[in-house]
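[1] 3D, please:
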Amino acid sequence: MDESYIEQCDLLELNALLYAPLRKLEDGHLLVAAADPQDEKLKTLLTVRFQMPIQFVAASDLDITWLVHIKRGEYYVKESVFSLMRKDPEQSGLVTFTDPQLIFIFGAIAIFVSLLFINFVKTAMYSNVLFSVAFFFTILFKLYLSLKGSMAEMNEMVNKDEVKALPENTLPVYTILLPVYKEDKLIRKLIWNLRSLDYPRGKLDVKLLIEEDDDKTLNAVRNLDFPANFETIVVPFHMPKTKPKACNYGLFFCKGEYLAIYDAEDVPDSDQLKKCVVLFRKLPDEFVVLQGALNYFNKNENMLTRMFTLEYTYWFDYMLPGLMSLDIPIPLGGTSNHFKFDKLMELGGWDPFNVTEDADLGVRVFEKGFKVGVVNSTTLEEANNEPFNWIRQRSRWIKGYMQTTLVHMRNPARLIRRIGWRGFLGFNFFIAGTSITFLLYPILLSFLLLYSIVKLTFVTALFPDWILYIATFNLVAGNTLMIYVNMLSVFKRRYYELILFAALNPLYWIMHSIAAYKGLWQLIYKPFYWEKTNHGLTKVSSSANQANAAEPVAAH
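    All right, here's what the predicted structure looks like:
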């Protein structure tokens, strides 16, 4: 094989048109492997491109994809890592802190320390007020979003009659990307879950993305009999070893008009793909992404899974619809994202250096003038049932929110021009504010405990009563509002057995704060490290709970 010919071809085109140039024959023809040797349009295209006659040799789709992967895999993976950085460096998280940001951060620290030396008491007083007010208003904003989400008339929702009326011969090819890493125990279940999707087999293009050094998952895959529409893509080794890098690599092999992302443990509603097709066709063209709701099949397994379920329920059933109703950037969830493939490519795919690539892409969608919709379909996942595993996962999420804030706040004036003042303020309250709130919470809680319970002399001497009253009110009111929001979340899905557990939210937030400080440490020392979440720990069967999963009730 003469690789000089394949190097002249566009990577996406090779897989979309299913051909691979091999070598020049002695009679002057270029030998090309093609899935359809009778394709005269392709023959004409290649004749013009290579300025020589073309001779096709028949090859299967998988053989062509495999050949292209073997010969061009290293180039593909470098494109997956550096393409966004090359095309739009200000949108890439490769550089964690820019020079202006470092100057601002160290300048602010220097000013704060100087003020402490000049007047320690007043600086501590007003800092306390500032922190507690910021904490309270961030919580108040989330309450406002939740109320907007509960009242919003979700005119983008798709009903069952619309799904039934969808002619199957008009359905487009739908690509599903399944990025997995060390998920050998879940592969068999994953295949079974996706087989339940109500979509024509011949129009499903499923790509299982496995890292080259993931021997356990690769060995598990070799022992399975995959459906014909499943294809295993081995991602060549390249740092960073992140989910978005694997997904970017998978983009080069996609055949679908639409594309969905699922995780290894996901159990999507059977009609989710059809609902997204209907909704994409109903909504204006600027809607390029749809986010499905996420919830948990093991919600009642233990205390942690109950708290996690409350959190996810108000997040996806209330806050995201609230963001959409206010036209504020929506941070996507890590799974059940549905894209228009051509627009995803236009956006540059995912940032491989951002460990919450989903949230980052959701903001980038708005910056580019597109919109995110919310579809009334649920994907059930496995809620973390083990505290240390939960902290690993949550520290990555919070670190990613910090990364996303740093990337998109490199040029605040430009961000305002692109998404407007409302979007700008919403982004900072929701994305930046989430991380800041978790970092502030233990500080404010400590002062409250020292003042109201321990009655330490230095605290009462340092802060006047009015300062401590403000801090106490903001902390208590903030926690009360979050308890209320968590209680509110049970009604759409009728999870009434969870309502009293919302009172434990202040304790749940302590876990968030631990994860936030771990995420902050990693942001400084290991910004691109992907903290692996272990799945398959639950003893609850996903199939036993899928039939009982309540669909959210629309507001009227």
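
[2] can we go C-alpha only for contacts and neighbour counts from here?
    Will do.

[3] how many neighbours does residue 86 have?
    When neighbours are defined as other CA atoms under 10 Å, residue 86 has 12 of them.

[4] For the longest helix anywhere in the chain, buried residues please.
    For the chain, the helix with the greatest residue count under DSSP state H is helix 120-151. The neighbour-count check on helix 120-151 (16 or more other CA atoms under 10 Å) flags 121, 123-124, 128-129, 131-140, 142-151 as buried.

[5] quick one: the nearest residue to residue 319 once chain neighbours are set aside and residue 324, what's the gap?
    Closest residue to residue 319 apart from its sequence neighbours, by CA to CA, 6 or more residues apart in numbering: residue 146 at 4.7 Å. Computed as CA to CA, to the nearest Å, the residue 146 to residue 324 distance reads 11 Å.

[6] please give me the structure for this one as well, since I'd like to look at both together:
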Amino acid sequence: MFAALVTLASVAISLALTLIAVFSLYLNTYAWWSPDTRRRTRYGTAAHRSHLTFSLIVPCRHESEEVMEATIRALLAQSHGAPQIIISVGHDDPDTTGAARRIAARYPHHAQVSVDRHSTKSKPVQLNTSLELCTGDVVGIFDAESIAAPHLLRHIDTTFAITGADAVQGAVQLVNYQDSWYALRDCFEYFTWFRSRLHNQARRGFIPLGGTTVFVRRELLTQLGGWDPDCLAEDCDLGVRLSTLGHKVVVAYAPELVTREETPDSIPGLVRQRTRWALGFMQVYAKGDGRVIPTRRARLLARWTGQVPGSGVALGPSMCGVRR
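    I've put the predicted structure just below:
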């Protein structure tokens, strides 16, 4: 009897893993199905005159001045024109705050510092504090270690104009694929996520936005109350709320317009990052917003996105341990 139960459980697990693998393959290859699909997943030609202004928030915590300034310089070098840049820090992080003030002093006409003084610290709390200072038509978010492509904002402006989007998600690409076996795997996952999977989800009407290179019309973001201060995946949560309310979210990709970042430099760092993401996705799903998305396919996709990442919480550390 026990042997039969073990066999049945093994078959069930195998079928479940096969289903996950097949559906993941479907999502990962969506962008290459046809010439029309490849065309629809790219940016439009940036031919019209720029008409939107941008406020870019750079949330920083325990970051080096060198890393932060490299990010700020890339944002100031945009061919669209220099945006308003808000360096977001917490009052309990004096080293980063000091670095932010020195950087802002070097670029006084374009950069300013937002200091969050709430007792409870989190990225969404910092973002909401910074949102109060934004004056641009569109609010964009860039991680402290992000290097934006020089023509990115010009193409984002065009995308808003030709699609009538309420939010636009740009692409991120990890670049340190030669550092380790898990860095290579991480880089490939980012590539398929931003090059293919998100475009499929946009077509279905359910977009879990990323935490960087994401742009939202400021008036709409303010009406929504900004980011959920208690959410571990505030970026995903914002995308779910936009999807639920029927707002148009566009995802665009071009290899020359990706924002460059690096994967965590250690297995423990990678595990902490992925655990937070998985728990955050499950937290967003538990809130129930995804269950009221208008279409059945989008609701099923929301359930998949919210629940399947949780399987990696337990498997991830053990898999890393096996391969070390």
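
[7] Can you give me the TM-score here?
    After superposition, the two chains reach a TM-score (TM-score structural alignment, normalised by the length of structure 2) of 0.88; 314 aligned residues with a CA RMSD of 2.6 Å.

[8] From the contact counts, what lies against the longest helix of structure 1?
    helix 99-118, helix 320-325, helix 433-449, helix 465-488 (3 or more CA pairs under 8 Å, 6 or more residues apart in numbering; DSSP states H and E).

[9] For residue 200 of structure 1, which of those is the nearest?
    helix 320-325 (30.0 Å; CA to CA).

[10] Quick check: buried residues in that closest one?
    Across helix 320-325 of structure 1, burial judged by 16+ other CA under 10 Å covers 320-325.

[11] next one: stretch 295-309 of structure 2
    Buried residues in stretch 295-309 of structure 2, counted by 16+ other CA under 10 Å: 298-303, 305-307, 309.

[12] Next: stretch 396-415 of structure 1.
    396-410, 415.

[13] now for residue 321 of structure 1: what does it line up with in structure 2?
    In structure 2, the residue matched to residue 321 of structure 1 (TM-score structural alignment) is residue 199.

[14] With residue 209 of structure 1 instead?
    By TM-score structural alignment, residue 209 of structure 1 lines up with residue 88.

[15] Skip ahead from the host helix or strand of its match and say which helix or strand is next.
    Using DSSP states H and E, residue 88 of structure 2 maps to strand 84-90. Sequence-wise, the next helix or strand downstream of strand 84-90 of structure 2 (DSSP H and E) is helix 94-106.

[16] What helices and strands are in contact with that next one?
    Helix 94-106 of structure 2 packs on helix 65-76, strand 84-90, strand 111-116, going by 3+ CA pairs under 8 Å, 6+ apart.

[17] just the angle between the shortest one and strand 84-90, please?
    Counting by axes from the mean of the first three to the mean of the last three CA atoms, to 10 degrees, strand 111-116 of structure 2 points 30 degrees away from the direction of strand 84-90.

[18] Report the aligned residue range of structure 1 for strand 111-116 of structure 2.
    Aligned by TM-score structural alignment, strand 111-116 of structure 2 falls on residues 230-235 of structure 1.

[19] aligned partner of the residue nearest to residue 319 of structure 1 in structure 2?
    Matched by TM-score structural alignment, residue 146 of structure 1 corresponds to residue 28 in structure 2.

[20] now residue 67 of structure 1
    Matched by TM-score structural alignment, residue 67 of structure 1 corresponds to no residue in structure 2.

[21] Quick check: residue 67 of structure 1 vs residue 177 of structure 1, distance?
    Distance, residue 67 of structure 1 to residue 177 of structure 1, using CA to CA: 20 Å.

[22] Compare the two (neighbour count), which wins?
    residue 177 (24 against 15).

[23] which residue in structure 2 lines up with the more buried one?
    That one, residue 177 of structure 1, aligns with residue 57 by TM-score structural alignment.

[24] isn't its match right next to residue 128, touching?
    No: counting by CA atoms under 8 Å, residue 57 of structure 2 stays clear of residue 128, with 10.1 Å between them.

[25] just so I have it, where are all the helices in the stretch 151-300 of structure 2?
    Applying DSSP state H, counting those that start in this stretch to the stretch 151-300 of structure 2 gives helices spanning 152-163, 181-192, 198-204, 218-223, 234-244, 267-287, 296-307.
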